[in-house]
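Undergrad: sequence unavailable; structure follows:
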């Protein structure tokens, strides 16, 4: 059994930040459950280009509002509390936070913990980071 409190992640190596977001990572690859689980906040007014080339991500919004724009077709999706979206086609997209936007994210394969988006918007696999 693994029990983790959000307050215990803040300020540790399991809290990863960049200019647009912070991600508190409850479960990672080393936890051996087959996926990773994150509590993520994107800051109001930010736009993040993302392409999960190697991962499937499911996201459940618990606070705030954002817009996703998929680049292939230009479709825009409004996301608010109670909405789930899943990037199951490795969609390149922009995520625009209208307000501070808090979500719970699940990644498969699991992240190792220190990932941030590279210049292509990708989380690299550990073997590609060498």
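TA: The structure has been received and is ready for your questions. Predicted, not measured: the structure shown is a model, and the values here were computed from it. Residues are numbered from 1 along each chain as shown.
Undergrad: use CA for all of it now, contacts and neighbours both
TA: Will do.
Undergrad: just give the nearest non-adjacent residue to the residue nearest the centre of the chain, would you?
TA: The centroid of the chain falls nearest to residue 105 when counting by C-alpha atoms, centre = their mean (5.5 Å). Residue nearest to residue 105 in three dimensions, not counting chain neighbours: residue 59, with 4.5 Å by C-alpha to C-alpha, 6 or more residues apart in numbering.
Undergrad: now do the contacts for that neighbour.
TA: Residues in contact with residue 59 (C-alpha atoms under 8 Å, 6 or more residues apart in numbering) are 84-86, 103-106.
Undergrad: so how far is residue 91 from it?
TA: Applying C-alpha to C-alpha, to the nearest Å, the value for residue 59 to residue 91 is 14 Å.
Undergrad: so which strand or helix has residue 7?
TA: helix 6-9 (DSSP states H and E).
Undergrad: and the next helix or strand past the one helix or strand residue 61 maps to?
TA: Assigned by DSSP H and E, residue 61 falls within strand 56-63. Counting by DSSP H and E, the next helix or strand C-terminal to strand 56-63 is strand 66-70.
Undergrad: then this one, side by side with the first:
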């Protein structure tokens, strides 16, 4: 059994901070669960280009408001209780409104190793 608290994960190498976001990776590839689980904060007033070419992601908004814009497609509002799934490696922009940060619960398949950050194309590398 694995038992961890968000607080202890935030105080470890499992917390990764980037310019527009931070992510506390509570379950990683090394845990051998077949997925990774993260609590991610998208900083208020930011616009982040993302294109997970190597991963599928499911995201649930816990708090805050913003939107996701699929490149060449729809714009969807995000608010607490919204779930979105990037099931087709959807290239998108994730925006947090200026009212406050968005806090999201995220699941990745295949699982992340822990230190991934977006490259210049918005991609996480696939680390075997």
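TA: Great, that's in hand. On a predicted model such as this, the values are computed, not experimentally measured, just so you know.
Undergrad: got a TM-score for the pair?
TA: Once the chains are laid over each other, their TM-score by TM-score structural alignment, normalised by the length of the second structure reads 0.96; 126 aligned residues with a C-alpha RMSD of 0.8 Å.
Undergrad: that older thread, which of the contacts of residue 59 of the first structure are buried?
TA: 103-106 (16 or more other C-alpha atoms under 10 Å).
Undergrad: biggest separation within these, which pair?
TA: 103 and 106 (9.9 Å; C-alpha to C-alpha).
Undergrad: correct me, but residue 105 of the second structure touches residue 40?
TA: Yes: here residue 105 of the second structure reaches residue 40: they are 6.3 Å apart, a contact under C-alpha atoms under 8 Å.
Undergrad: follow-up on the earlier one: among the buried ones among the contacts of residue 59 of the first structure, which are in strands?
TA: 103-106 (DSSP state E).
Undergrad: I'd like those residues as a markdown table, with distance to residue 80 of the first structure appended.
TA: Shown next, in a markdown table, are these (distance: C-alpha to C-alpha, whole Å):
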| residue | distance to residue 80 of the first structure |
| --- | --- |
| 103 | 10 |
| 104 | 13 |
| 105 | 14 |
| 106 | 18 |
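Undergrad: still on that earlier bit, distance from the chain centre to the strand holding residue 61 of the first structure, please.
TA: Between the centre of strand 56-63 of the first structure and the centre of its chain there are 8 Å (C-alpha atoms, centre = their mean, to the nearest Å).
Undergrad: same question, stretch 17-28 of the second structure
TA: Chain-centre distance of stretch 17-28 of the second structure: 7 Å, with C-alpha atoms, centre = their mean.
Undergrad: strands of the second structure, start to end?
TA: Along the second structure, the stretches classed as strands by DSSP E are 15-17, 21-27, 36-42, 47-50, 56-63, 66-70, 75-78, 83-86, 92-96, 102-109.
Undergrad: list the buried residues for the strand holding residue 61 of the first structure?
TA: 56-63.
Undergrad: once aligned to the second structure, how far is that strand on average?
TA: Comparison of strand 56-63 of the first structure with the second structure after fitting gives an average deviation of 0.3 Å (mean C-alpha distance after the TM-score superposition for the first structure).
Undergrad: in contact with residue 32 of the second structure, which residues?
TA: Listed by C-alpha under 8 Å, 6+ apart, the contact set of residue 32 of the second structure is empty.
Undergrad: likewise for residue 48 of the first structure?
TA: Residues near residue 48 of the first structure by C-alpha under 8 Å, 6+ apart: 20, 94-96.
Undergrad: same thing with residue 112 of the first structure?
TA: 28-30, 126.
Undergrad: filter those residues down to the buried ones.
TA: Burial by neighbour count, 16+ other C-alpha under 10 Å: within the contacts of residue 112 of the first structure this picks out 28-29.
Undergrad: in helices only, show me the contacts of residue 112 of the first structure.
TA: The helices in this structure, assigned by DSSP state H, contain none of the contacts of residue 112 of the first structure.
Undergrad: between the contacts of residue 112 of the first structure, which is closest to residue 78 of the first structure?
TA: Minimum distance to residue 78 of the first structure across the contacts of residue 112 of the first structure is 28.6 Å, recorded for residue 28 (C-alpha to C-alpha).
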